[in-house]
Structures are given as C-alpha cells and as structure tokens.
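**Q** Pasted the sequence and its predicted model underneath.
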Amino acid sequence: MFTQVTPPATLPIPLDALKAALRIDRDDEDALLDHVQRTAVTVIERRLDRALLRQSWSLSVQALPQGPLALRPGQVVSIDSVEATYGAATPFTLREDAIKKRLGDDAWVCVELPYTQGTDTFSSLTISFSAGAEDAGALPADLLHAVYLLSAHYYEERELFRRDRYVPVPLSVDALIAPYRLVRL
C-alpha cells in the first residue's frame, strides 16, 4: 500500500502569480486559491502517475516479494530506506548492497529475503522513497501551464463544486499533460 508521508513543501505556482493570472487583487480568497491549486496538482499527478514536486512516500507490503516492486508515483529520485520485519520483532534496515533498484519514472526495488529468520516468519517490508522535482523551475513549462489552467478552471467553476456536480477537466489540460503520461504494458 502506498502512503504519502510528506507532501510537497511548496506549490508550483506562487500565489501572487496565480492571483495575477486570474486578475485577483484582493487577499480574501488566498485560502481558496491555495486549495484549488493543491487540487489541480493532485489531479494532474494522479493522471500522470508521477510526482511533480519533491515529496516522500512509503510502500508497505505484507507478503514476501517474489520480484521487483514498482514504485509509484513516478519520477523517483531516491530510495531513503528499506525495512523488513519478521514476526513481532523490531524492523531492521537492509544494507544498501542488499537492495537492487532503478530510479526515475519506471522505478522499482528488488530485495531477496528469506521467508524465515530464526523462528520468526516474514511479516512486512516498508520502502521509503522520494519522488518529484526539487523545485518548480525544474518542471516542464507545459506542465506548469496545465496547473495554471486547471487551477483557473476550478476557481471559475467553484459554484458547481458546491452543488456536488461533476466538473470535467478541460481538454486543453489533457492535451498539455498527454505527452507525460506513462504507458504501461
């Protein structure tokens, strides 16, 4: 199961830039603009299955892995730790040389562990990793533009959200993010 441990520290678009793009000159909607941009980033990240800005994730599995474990979201930049637990014992961190890994968009981790250790059987494996660009300057311009467009769309259509109505993602956003979608076979 994948769990986001630490969300991105910043948003890709500074609040002042988003306000200027939407022609908003007052401060009473700052919280709403922050919310719509976070929502836009989350939607784009889920559609692309990759992290835009640096964030920490963990993958926990309860069965002994029989091969590589794919890491999501993509654009993995580091494997921070791999911990195994046997029985009710305290988890122990695997050494770097006991881990095979590939970073990037198609990241995976492979570990070879015995089913038992002493009298205890394998209970879980937890992989902590970081994904996403260090800052918004490292993101492609068209992905940033997609965040602008989707944030503006959510801001303009905020009344429909209050009425629990479906608001589709604009085709222009889909067109901008399409080249970054990962195709898996």
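**A** Nice, thanks for sending it over. Numbering: from 1, shown residues only.
**Q** contacts, neighbours, all on C-alpha from now
**A** Noted.
**Q** nearest spatial neighbour of the residue most central in space within the chain, skipping sequence neighbours?
**A** In the chain, the C-alpha closest to the average C-alpha coordinate belongs to Ala51, at a distance of 3.7 Å (CA atoms, centre = their mean). The shortest distance from Ala51 to any non-neighbouring residue, by CA to CA, 6 or more residues apart in numbering, is to Gly132 (4.6 Å).
**Q** Asp135 too?
**A** Nearest residue to Asp135 in three dimensions, chain neighbours excluded: Leu53, at 6.2 Å (CA to CA, 6+ apart).
**Q** ditto for Leu103
**A** Taking CA to CA, 6+ apart as the measure, Leu103 lies nearest to Val76, with 5.3 Å between them; neighbours along the chain are not counted.
**Q** sorry, back to before: quick one: contacts for the residue nearest to the centre of the chain?
**A** For Ala51, the contacting residues are Glu45, Pro73, Gly74, Gln75, Ala131, Gly132, Ala133, by CA atoms under 8 Å, 6 or more residues apart in numbering.
**Q** State the distance from it to Thr116.
**A** Taking CA to CA, to the nearest Å as the criterion, Ala51 is separated from Thr116 by 35 Å.
**Q** alright, now check it against this:
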Amino acid sequence: MMLSELTPVPEAALPLAPFKAHLRLGSGFGEDSLQDEVLIGFLRAALAAIEGRTGKALIIRDFEMEIRHWRDRARMILPIAPVQAVTAVAMRGAGGDETVLDASLYHLEPDSQRPRLCPAGSLLPPIPTGGLARISLQAGMASDWGGLPADLGQAVMLLAAHYYEYRADTGLHGGCMPFGVTSLIERYRSLRLTLGGLA
C-alpha cells in the first residue's frame, strides 16, 4: 500500500503570524519577512510530524492511495483519518489500462480513527492480477488553521518552536518529541490491535 499527498497544505493555511508571536520575534522593522521561508519550513515539518504520530490529516487536502490486493474485500480500512470523501476508485490492469468504478459500487464509512471503504454489495470488486486499485480521497480535520482543535494547533506550534530553538543541535536522538507536545496529541493517537493486545 502506498499513500501519496497530492496537494500540499497551502502556505496561506499555515499560522505564520501567530507562530512569529509565539516565538516573540520583533515586528515593525523593514526585515519582518526575512525569516518567513524558514519559519514556514518549521511549521510544515511540525505539521508532518504531528500527522505522522497521530495518523490524522489536519488540514483538508487530496490524497491518493494505491493497493495491490485487498486485505478484506468486505471493507478496506483507509490509512488516514478523518476522510471527508472518496472521490474516485479506479482499477489498473497489469498492462496499464485503467477503469474508473461507478461510485454506486462503494461508499465511505466515516470514522475519526478508522474510516472504511465498503462495497455497496457484499464484496469490493477484485483487483486485476498484476494490477492495482487507486483510491482518490480528501482527508483532513479542517479547511483552515482556525478550524483545528486547539490542542492540535498548539502541539504544532510548540513542536515548530522546538525545531526553531534547536535548529543547530544535531545531538538529539531519533524520535525526540517534547513532553508537552506528546501530551497534547495523545488522545488523537489511534490504538492498534495486535496479537498481544493493544499497541
């Protein structure tokens, strides 16, 4: 399975001015925008890290998923949440020929943790041998920053500030995330069932 982001988060959706205020950067000078590109980079990196930890898309945008076999033809659990809409499902044969399925053959079962693509009947159509299914979808919690839950917005801001403050430090261990950030995002992390219980 491969999930690709088709449209990046628009720059206008990123909270650049609040982030500058959070960092207590000076304003009213001729060089106010000098660091904008760097700050936007830290915001994008923090947003990606929070989305990766939670499995949630924060800002609504387009994604595409390719899968070579259904794990369960009775329902396909989508790898990102919340999904706002499944915009297309196409089957691609081994030779590259592609057929877009009629939307009446499937439907989305929304869920904040595990949204599902389900068949209209009993089973999803078979994926051609040597081919794949391509699922186009829109996912995200809000269309703009102001629509996000306050704790997730604050988590992104704190993590971006952490990246900014320690931008020259190469001694941090992999996976390092400040405690304040992990506590803010904890309730959004999905629980995964394994043979040993919850993971």
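**A** It's in. This structure is a prediction, so every number in the text was calculated from the model and none was measured.
**Q** quick one: what's aligned to the residue nearest to Leu103 of structure 1 in structure 2?
**A** Aligned counterpart of Val76 of structure 1 in structure 2: Val83 (TM-score structural alignment).
**Q** same deal with Leu171 of structure 1?
**A** Under the alignment by TM-score structural alignment, Leu171 of structure 1 pairs with Phe179 in structure 2.
**Q** Could you look up the SS state of Ala146 of structure 1?
**A** Judged by DSSP: H, G, I helix; E, B strand; the rest coil, the three-state class of Ala146 of structure 1 is helix.
**Q** The counterpart of it in structure 2: what's it in contact with?
**A** In the superposition onto structure 2, Ala146 of structure 1 corresponds to Ala155 when matched by TM-score structural alignment. Under the criterion of CA under 8 Å, 6+ apart, the contact partners of Ala155 of structure 2 comprise Ile50, Gly180, Val181, Thr182, Leu184, Ile185.
**Q** Mind telling me the two of those farthest from one another?
**A** Put simply, by CA to CA the two of the contacts of Ala155 of structure 2 set farthest apart are Ile50 and Gly180, 12.5 Å from each other.
**Q** Looking at those two, which one has more neighbours?
**A** Using other CA atoms under 10 Å, the more surrounded residue of Ile50 of structure 2 and Gly180 is Ile50, with 25 against 12.
**Q** What is the burial count for the residue nearest to that one when sequence neighbours are not counted?
**A** What sits nearest to Ile50 of structure 2 in space, not counting adjacent residues and going by CA to CA, 6+ apart, is Val156, at 6.7 Å. When counting by other CA under 10 Å, one arrives at 26 neighbours for Val156 of structure 2.
**Q** Kindly report the same for the one 4 residues further on.
**A** For Ala160 of structure 2, the neighbour count with other CA under 10 Å is 24.
**Q** so it is in which element?
**A** Using DSSP states H and E, the secondary-structure element containing Ala160 of structure 2 is helix 150-165.
**Q** and Ser128 of structure 1, what pairs with it in structure 2?
**A** Aligned counterpart of Ser128 of structure 1 in structure 2: Ser136 (TM-score structural alignment).
**Q** thought its match was touching Val89?
**A** Yes - assessed by CA atoms under 8 Å, Ser136 of structure 2 is found in contact with Val89 at 6.3 Å.
**Q** in structure 2, which helix has the most residues?
**A** Ranked by residue count under DSSP state H, the longest helix found in structure 2 is helix 36-54.
**Q** ok, and what's touching the following helix or strand past that helix?
**A** The helix or strand immediately downstream of helix 36-54 of structure 2 is strand 61-67, counting by DSSP H and E. Contacts made with strand 61-67 of structure 2 from outside it, assessed by CA under 8 Å, 6+ apart, are listed as 1-9, 132-140.
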